[in-house]
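build me a model from this:
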Amino acid sequence: MRVVIIGAGPSGLVTCKSLLEAANGDYPFDPIVLEQEDNIGGTFRYRSYEHANLVSSKQLTSFSDFRLPLSHADHLTLEEYVLYLENYANAFDLAERIRLNCKVTNIQRLESGKHQVTFEVRKDSLTSGPQIIVADYIALCAGLHVTPSIPTIPGVENVLTSRNNATIEVMPKIFHSHTYKSRSQLTGRRVLILGTGETGMDLAYESVKAGAREVVLCSRSGFLSFPKALNDFEIFGIDFKSRTPVPIDSLITNLGETAYVHPWIARSHIRWFISDFVIKRVLWLLTGTQAGCNQWVGELHPSRLGRAYVFLNKSHKAMPYLNRPYRKRAWYLEYLSRYIDPQEDSPPHTNFTVELAPFPSHFTSDGQVIFTPSKRKDYLRTSKMDIRPDTVIYATGYTQQFEYLDKASNYPSPQSADLRNIAKSGDETVAFIGYVRPGVGAIPPLSEMQTFFWISLIKKQIKTPLSVPYYHLLTSENSRIKYGVDHSAYMATLAKDMNAAPGLWDLWQIYGMKVLLCYCFGAAFTPFYRLVGPFQSKVAPQIIKTELWETITRRGVVGNIVMGLIPMLFYLTLNLLAFGLGVGWQVIGGDL
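Next comes the predicted model:
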């Protein structure tokens, strides 16, 4: 069974490896990966820049059976992650399956039901004529971050530099963030950054460190800022400093919130709203603001503030520079509790400020940026400034295009893939792997679980109809991004579909109390879903007993009680109450 995989980033690699391991006499999968670049790694290699780090932890991001040593830092640089992918490909002998410099130009459906894949081979700047592979299955793994999304802003071509009202000879720069590589592109510039996602926040910090003359960061509607790891707090003058900060994406517990969730509780999303309510109050107590962790500007509208609505921004390094004009807190509250910026993120002893502003409505003919009017406090400040950037960076994300899919063949899209956003009912030979984005989490482990689901689907091991999905982030009709999911809920749903979600009794009987406690207190780590089911792994128990156990115990006794046991008992009580009401409802003839 020939499977053509488009893209040799993490999604393509894990798809290839999983297909090879799942192949048998009845399903002799024969995967081949077509990659248009000259090496593997995808976005992490070709859209990276110096000083860039993953904001998702190694515990969550690493594939289930290929881990990094305990001694390795929790968050990898992009260079380290590309090396990890290279080692992964070597460890599982994937190189012979990967064809580099192969750009897919067309995929069309044949009358036989198979797929004709047309591609060109580029070598030494020369391109071959079209080549063809006929495939039984297609896995689209090219990723979310390929085609830049660039909004139209009237007058942006008028960008120039002015100093003391005199125009100076500085070449204007206007580019998308995917072409940013080093701080030398920002040194001495007046930088306007469009977008407050993690890349935009990174670029604001990089601009400061590069010695930019001015930095303005533009936000459409705000953001929710958290550090990628829990940092230091000072309470009553006592510094609670951790030698090994806990990654923020490892804090959500399984039991009661992801595992053993009653359908009514899942449908209402009440567990998301309750956790938001509690987190906001804790943040206010510890940092003085509930807009985000020590976030004093750029707050979201209250109706959109929470994990149910947005992608958490874990690039926190620019926040001290953004906070400067807005951070105000009484001295006695500062004594009660205070958030301490990480040393590398603390502003130097200067008055440099990264200005936050709304998105530009237009640029004037002489290059002044005019911001969209707003009641936001950042607009009240920046609207009074004469801002004339010489560098405009679009950190505005990417758009998904599948121009190589033949329109006459009626191929599905990720939006029409009703089977867990992976495949379309009746058209299971085509899969979209890596085309959902978690609010808090990482795409590679989702891709691994999606691949397992697709293989199970092909092997007819998935029972249909599937349960109603309750893992999508809540969006409005005019939301730009509609493919957001809650990492934990999505992982758990796929695991249940594949009979890979372990039962508590089975865990205790087969693997013992340590693995059971890890499963209950841990986040939705992929090794948990390889303890039972069709993709059971021999190495999963040891990974859980060592690496994941260390991550959970790192929280300390108090941390596990406050962030683990208390919410777990609360959610279990809530689910037990819903279960009791559900039984009574069914007795009188109601439908769950």
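
drop to CA atoms for contacts and neighbour counts, all remaining ones
OK.

so who does the closest residue to residue 272 other than its chain neighbours touch?
The spatial neighbour of residue 272 that comes closest, neighbours along the chain excluded (Cα to Cα, 6 or more residues apart in numbering), is residue 308 at 6.1 Å. With contact taken as Cα atoms under 8 Å, 6 or more residues apart in numbering, residue 308 is in contact with 269, 272, 273, 439, 473, 474, 486.

just the ones of those in strands?
Assigned to strands by DSSP state E, none of those qualify.

mind giving me CSV with the residues you listed and columns for distance to residue 520 and neighbour count?
Below are these laid out as CSV (distance: Cα to Cα, whole Å; neighbours: other Cα atoms under 10 Å):
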residue, distance to residue 520, neighbour count
269, 20, 16
272, 18, 17
273, 21, 15
439, 21, 22
473, 23, 21
474, 26, 17
486, 18, 24
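
could you dump these to TSV with distance to residue 86?
Shown next, in TSV, are the contacts of residue 308 (distance: Cα to Cα, whole Å):
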residue	distance to residue 86
269	39
272	37
273	40
439	27
473	33
474	36
486	29
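
contact partners of the helix or strand harbouring residue 520?
In the assignment (DSSP states H and E), residue 520 maps to helix 513-521. The contact list for helix 513-521 (Cα under 8 Å, 6+ apart) reads 252-255, 504, 507-508, 528, 541, 544-545, 548-549, 552, 560, 564-565.

going along the chain, name the strands of the stretch 101-250 of the chain.
Assigned by DSSP state E, counting those that start in this stretch, the stretch 101-250 of the chain shows strands spanning 102-109, 115-123, 126-127, 131-135, 137-140, 147-148, 162-163, 166-167, 173-176, 190-194, 214-219, 232-235, 238-240.

got the buried residues for the second one?
Within strand 115-123, the residues that count as buried by 16 or more other Cα atoms under 10 Å are 115, 116, 117, 118, 119, 120, 121, 122.

give me the contact list for that strand.
101-110, 127-138.

I'd like the structure of this one too, to check against the first:
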Amino acid sequence: MTAADAPRSDGGDGGHHGMNHSSSSSSDSKDVKVSIIPESSSAEAKSAFSQPRRMPLRVAVIGAGPSGIVALKELKEMGFSTVLFDAAERIGGAFATAYEGAQLTTSSSLTAFGDFPPNPPNMVAKPTMWTCEEYVEYLNDYIDHFRLRGCIELKSRVVSYKKSENEALWELVVCKENTNTSTSYFDRVVIATGSNQNPNIPQDLLDKARQGDFTGDIVHSSSISSMRSLARGRRVLIVGLGETGSDLALQAAEGLATGEVPFVGISSRKGPGHTIPRLLGDVPADLMTSRAFHQIPDPNTAKSMWRELYERGVPMIKAAGMDATWMEFNLENENFPCCRFGVKNSAWLDALDAGAATFGGIEKIDGDVVTFDDGAVARVDLIVAATGFKPFDDAGVRNVRAELWRGVLRAAADDDMSLAYVGFARAAFGGVPPVAELQARWLASLWAGEVDPPTREQMEEEMQRAQREAGLRYPLDASRITTLVEYRQALDVWGASLGALPPLGWTTALRRPQLWRALWFGPLCAAQYRCGDAAVAARLERQKLHPFITAPVRAWLYWRVIRKT
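Modelled structure (predicted):
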């Protein structure tokens, strides 16, 4: 397996906000150097698992977003000699280059790594929604706590990676600070650059703009640093209603009241996924998606139940003095959770309140006039494509679910499992970092010989099953978002492979009821898969559960037990 052009090593596994990427051309390189890594011998030119390998093996990790950082930590902790490369000047990946005012869409409880709780300690008792800058600060604290700084090489773009001539090692060409290029050899390579590398402006949008001589500008959301500044004096159309589009729509619409922005429109073909706000009052809404929540049958098999739950939920939310617009929208459109990707951001609804208009898909463009497929027209001079990113395309991998076993290993018959991927899993509701942490733990255990590799037959069978299940669960999104996974299922699969499933049975309920309660009704986070660590288990026991966290489960129990009897 060869990869002439490496994936862009500027982080990138952040995901739910805009980000800027920059890469420097290898033509800028000067002094070419070759360094032979002494820990690896060319005599070891066999499959990763065909013969014993002496430790420490050399591992290269590409990408300094959260997935790359946790992969570095787990591999280093397992005893591997590991180096992380990233083209950026600072760690954090997409989070380090987010647009002004960007905020995570998963709470600190879900986002934090399992063995490093948020600081200050009161954030454990009262989770919050980090800004991107706050999250990058957390990642820096994590790096310092586990003494990883010396293993990270920033401003170091991986130009290419490929198997060496004798197939024994991985040959990495790295351009340092856009000047010096060197070649190094490693036993293993981890790609942790995330799936948000290549901005996607739909070709049909570009074709319609060209054919209609569009007189304005078209920009991708990833190129925006300040939407408020960009929108000033412009007639803005946001195309796409994911979490980034939702934020940018509101930021632009804030200028409508003052007249700084004359018009804001939102165009979406299929509408948003299931929409929830970041916060319910002052409580992160994702805390409701506990393990017990994930036991509720999904809407594809129990739509009438979900309809009734939402009908009961609207007055409950209003009675608590909170805005229920998001729930009313989901109810009206039968847009229930767990059957579409989750838009964990209701800012677009606030944008409508501020005066933004909504439209269907773009039918045609003529000058500055846009005609939509619902018959409406609007004059615009700035189109913002919040349309996500092109399918992950590294070394021939275009469909993560179909080509990478659990998003980590290639299933090709000639692959020796010395190349792996971490962080290519987008939960419909949940975060990337917890899944990436478990992936990294398993991968480190695999390469250390502590767990057995899957057989090709097992990989193929599981991937085919994943394809079928994703198509049934996410019929509108599975083919478009090939990294989409069911959060609890993804965590439990890795937890089972590591022998690290949380103790959920009645023994725990009787002996440690507070822990049992936290595991079932608390935030579904990576810490649950570290209960063997007494300090982690004690921290879980101290969690305080807000009444709203158990509301969906209590409503379901009502429907299941009372309504059905």
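
ok, back up a step: most tightly surrounded among the strands of the stretch 101-250 of structure 1?
Neighbour counts (mean count of other Cα atoms under 10 Å) averaged over each of those peak at strand 190-194, with a mean of 27.

residue range for that strand in structure 2?
Using TM-score structural alignment, the residues of structure 2 aligned to strand 190-194 of structure 1 are 235-239.

give the aligned equivalent of residue 12 of structure 1 in structure 2.
Superposed on structure 2 with TM-score structural alignment, residue 12 of structure 1 falls opposite residue 68.

residue 311 of structure 1 now?
Aligning on TM-score structural alignment places residue 311 of structure 1 opposite residue 341 in structure 2.

show me what contacts residue 199 of structure 2?
220, 222, 388, 389, 390.

so which of the contacts of helix 513-521 of structure 1 belong to helices?
The helices in this structure, assigned by DSSP state H, contain 504, 507, 508, 541, 549, 552, 560 from the contacts of helix 513-521 of structure 1.

now the third one. Nearest residue, chain neighbours left out?
The one in question is residue 508 of structure 1. Nearest residue to residue 508 of structure 1, sequence neighbours excluded (Cα to Cα, 6+ apart): residue 516, at 5.7 Å.

state the distance from the one you found to residue 189 of structure 1.
55 Å (Cα to Cα, to the nearest Å).

kindly report the same for residue 181 of structure 1.
Taking Cα to Cα, one finds residue 181 of structure 1 at 15 Å from residue 189 of structure 1.

who has more neighbours, these two?
residue 189 (23 against 15; other Cα atoms under 10 Å).

wait, that one touches residue 209, no?
No. Residue 189 of structure 1 is beyond contact range of residue 209, at 11.9 Å (criterion: Cα atoms under 8 Å).

related to what we said a few turns ago, and of the contacts of residue 199 of structure 2, the nearest to residue 242 of structure 2?
Ranked by distance to residue 242 of structure 2 (Cα to Cα), these are led by residue 388 at 8.2 Å.

what does the closest one correspond to in structure 1?
Using TM-score structural alignment, residue 388 of structure 2 lines up with residue 397 in structure 1.

same thing with residue 190 of structure 2?
Residue 190 of structure 2 maps onto residue 139 in structure 1 when the alignment is built from TM-score structural alignment.

try residue 288 of structure 2
By TM-score structural alignment, residue 288 of structure 2 lines up with residue 251.

same check on residue 536 of structure 2?
Checking TM-score structural alignment: residue 536 of structure 2 goes with residue 540.

now swap in residue 251 of structure 2 and tell me
So, by TM-score structural alignment, residue 251 of structure 2 is matched to residue 206.

distance check, its match against residue 387 of structure 1.
Going from residue 206 of structure 1 to residue 387 of structure 1 by Cα to Cα gives 20 Å.

buried ones in stretch 147-161 of structure 1?
For stretch 147-161 of structure 1, by 16+ other Cα under 10 Å, it's 148, 150, 155, 156, 158, 159, 160, 161.

of these, closest to residue 499 of structure 1?
Distances from residue 499 of structure 1 to the buried residues of stretch 147-161 of structure 1, taken as Cα to Cα, are shortest for residue 148 (38.2 Å).

the closest one maps to what in structure 2?
Matched to structure 2 by TM-score structural alignment, residue 148 of structure 1 sits across from residue 199.

hang on, the earlier thing: and for the residue nearest to residue 508 of structure 1, the neighbour number?
Using other Cα under 10 Å, residue 516 of structure 1 has 23 neighbouring residues.

rewinding a little: can you report how many residues neighbour the closest residue to the match of residue 251 of structure 2 other than its chain neighbours?
Ranked by Cα to Cα, 6+ apart and with sequence neighbours excluded, the top spatial neighbour of residue 206 of structure 1 is residue 183, at 6.4 Å. By the measure other Cα under 10 Å, the count of residues near residue 183 of structure 1 is 18.

give the contact list for the closest residue in space to residue 368 of structure 1 that isn't next to it in sequence.
Among residues not flanking residue 368 of structure 1 along the chain, residue 388 sits closest, at 4.6 Å (Cα to Cα, 6+ apart). By Cα under 8 Å, 6+ apart, the contact set of residue 388 of structure 1 is 159, 160, 161, 162, 190, 367, 368, 369.

still touching in structure 2? Go through those.
On the basis of both residues aligned by TM-score structural alignment, their matches' Cα atoms under 8 Å, what survives of the contacts of residue 388 of structure 1 in structure 2 is 190, 367, 368, 369.

buried subset of those?
Applying 16+ other Cα under 10 Å to those flags 190, 367, 368, 369 as buried.

make TSV from these and add secondary structure and distance to residue 379 of structure 1 to it.
Listed next are those as TSV, based on DSSP: H, G, I helix; E, B strand; the rest coil; distance: Cα to Cα, whole Å:
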residue	secondary structure	distance to residue 379 of structure 1
190	strand	19
367	coil	19
368	coil	15
369	strand	12
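
which one of the residues you listed is nearest residue 449 of structure 1?
Using Cα to Cα, residue 190 is the member of those that lies nearest residue 449 of structure 1, at 44.0 Å.
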